[in-house]
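Peer 1: using only what follows, build the 3D model:
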Amino acid sequence: MLLNEKDFKNEGVKIAALIMAESARTAPKSKGEDTIEIVYVDGEEMEKIAAKMEEMAEGGDKDFIRDAESVRKSQAILLIGAKGDRTVGVNCQACGFESCSEFKKADRKGENFVGPNCAFRMIDLGIALGSAVKVSAMLGIDTRIMYRIGIAAKKLGMIDADVVMGVPLSALGKSPYFDRAPKK
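Peer 2: Predicted coordinates for the structure are as follows:
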């Protein structure tokens, strides 16, 4: 049997994304409580994200267009988010409230992400993201953590989380996520 890499590239990227997802899932969490949400996206759903990002650029942030182009050059996206409303219960005040019970009474809202959020849950999100992209680096898959992808996917209802980041994946000759010119 002969297989050209071009014929299985997307399958390899999907396998990498699935392993990245498991690394994010098993990353350490505050108090051992998991509030992380993970969704794999490819195909037509990626185009929906890119189109939503272009629509959002009309609000003034032209980098949504640049990042939409990166989405279109990707083979897959991993959405990783966290539910920030679940406190750890240590009354650390990092959220800006006197106690976790005061935090729980807060009016949670937001146009792109929902907040306020428990700082420990956001730390958990960062650790999960770091764990995922560590795996991609080990596997030789290009990625970049992009909040604009997360916003678009959240607005499209693709993931149930308060704060979401998108991690596009690519296996091209050159990473499409760096050396990108800002849109004017």
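
Peer 1: only C-alpha atoms from now on, for both contacts and neighbour counts.
Peer 2: OK.

Peer 1: I36: neighbouring residues, count only.
Peer 2: The local packing of I36 (other Cα atoms under 10 Å) involves 24 other residues.

Peer 1: show me the contacts for it.
Peer 2: By Cα atoms under 8 Å, 6 or more residues apart in numbering, I36 lies in contact with 25, 80-83, 124-125, 128, 161.

Peer 1: one more to line up against the first:
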Amino acid sequence: MSMGFEKIRKSALKDVAEFMCVSARTAPKARGTDNLVIMILDESEKEKIIQRMKKISERDSRPSFLRDAGNIVHADYIVLIGTKSQPLGLNCGFCGKGTCEELKKIKGVCAINSMDLGIAIGSSVSIAGAYHVDNRLMFSIGKAAMEENFFIENVAQAIGIPLSATGKNPFFDRT
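Peer 2: You can find the predicted model right below:
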């Protein structure tokens, strides 16, 4: 029995999205401490993100959020990766504070957690790249997901990675 490209595309993209999540989870982390929250958004969640991005665009005069909302209409899946801010007790000062305790008092974001998020994102998108899946990193998706309370845990930063496999990357030429 033959299988049409549309079915192949959807199946392959789902597999790649799942592999991206595994790659993010297994990426190296400072002190081996995993503060990541990782998920794949379904169609109804994607629609909520699009609507929230439009609201943020209007509310905060951020036209890029409206542009990005238009881009992700074409995404089959969105991988969402966030990090909790849980200082690791290194007192490194990378966050701008002298100690982790000072950072906790102001409910700031641990720079090491942010670095771990970046490493996980890089690991994740390397999987998309290896399979030639169109993708783009969008903080706008992460912000919308945080405002929509998609995360059970207290996430301080998040990035959304929309995925597509068409003849032309819908996330590349943006106005």
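
Peer 1: can you put the contacts of I36 of the first structure in CSV and add distance to E102 of the first structure, neighbour count and secondary structure?
Peer 2: Converted to CSV, those look like this (distance: Cα to Cα, whole Å; neighbours: other Cα atoms under 10 Å; DSSP: H, G, I helix; E, B strand; the rest coil):
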residue, distance to E102 of the first structure, neighbour count, secondary structure
R25, 29, 20, helix
I80, 27, 28, strand
G81, 24, 28, strand
A82, 20, 26, strand
K83, 17, 22, coil
D124, 21, 24, helix
L125, 22, 28, helix
A128, 27, 27, helix
A161, 21, 23, coil
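
Peer 1: let me know the closest of the residues you listed to K48 of the first structure.
Peer 2: I80 (17.4 Å; Cα to Cα).

Peer 1: quick one: the strands in the first structure?
Peer 2: For the first structure, the strands defined by DSSP state E occupy 36-41, 76-82, 142-143, 163-170.

Peer 1: which one of those strands lies nearest to K14 of the first structure?
Peer 2: That would be, of those and by Cα to Cα, strand 76-82, which comes in at 6.9 Å.

Peer 1: same for the closest one, what does it pack against?
Peer 2: Other elements packing on strand 76-82 of the first structure under the criterion 3 or more Cα pairs under 8 Å, 6 or more residues apart in numbering; DSSP states H and E are helix 5-26, strand 36-41, helix 119-139, helix 147-155, strand 163-170.

Peer 1: for it, give me the average deviation versus the second structure.
Peer 2: Once the two models are superposed, strand 76-82 of the first structure sits on average 0.5 Å from its counterpart in the second structure (mean Cα distance after the TM-score superposition for the first structure).

Peer 1: and that strand, which stretch of the second structure?
Peer 2: The alignment of strand 76-82 of the first structure onto the second structure (TM-score structural alignment) covers residues 77-83.

Peer 1: next one: the matching stretch to chain centre, how far?
Peer 2: Offset of stretch 77-83 of the second structure from its chain centre (Cα atoms, centre = their mean, to the nearest Å): 3 Å.

Peer 1: equivalent analysis for stretch 110-128 of the second structure, please.
Peer 2: Using Cα atoms, centre = their mean, the offset of stretch 110-128 of the second structure from its chain centre is 10 Å.

Peer 1: which parts of that stretch are buried?
Peer 2: 110-114, 116-118, 120-128 (16 or more other Cα atoms under 10 Å).

Peer 1: likewise for stretch 92-107 of the second structure?
Peer 2: Residues of stretch 92-107 of the second structure classed as buried by neighbour count (16+ other Cα under 10 Å): 92, 95, 97, 99-100, 103.

Peer 1: for stretch 148-164 of the first structure, same thing?
Peer 2: Buried residues in stretch 148-164 of the first structure (16+ other Cα under 10 Å): 148-155, 158-164.

Peer 1: pretty sure K52 of the first structure sits against A152.
Peer 2: Yes - K52 of the first structure is within contact range of A152, at 5.8 Å (criterion: Cα atoms under 8 Å).

Peer 1: now check A119 of the first structure against the second structure: what is it aligned to?
Peer 2: By TM-score structural alignment, A119 of the first structure lines up with A111 in the second structure.

Peer 1: which residue, other than its chain neighbours, is closest to that match?
Peer 2: C95 (5.1 Å; Cα to Cα, 6 or more residues apart in numbering).

Peer 1: check R148 of the first structure too.
Peer 2: Of all residues not flanking R148 of the first structure in the chain, F64 sits nearest, at 6.5 Å (Cα to Cα, 6+ apart).

Peer 1: now swap in L79 of the first structure and tell me
Peer 2: G166 (4.6 Å).

Peer 1: measure whatever residue of the second structure lines up with the one you found to F172 of the second structure for me?
Peer 2: Under the alignment (TM-score structural alignment), G166 of the first structure pairs with G160 of the second structure. Taking Cα to Cα, to the nearest Å as the measure, G160 of the second structure and F172 of the second structure are separated by 15 Å.
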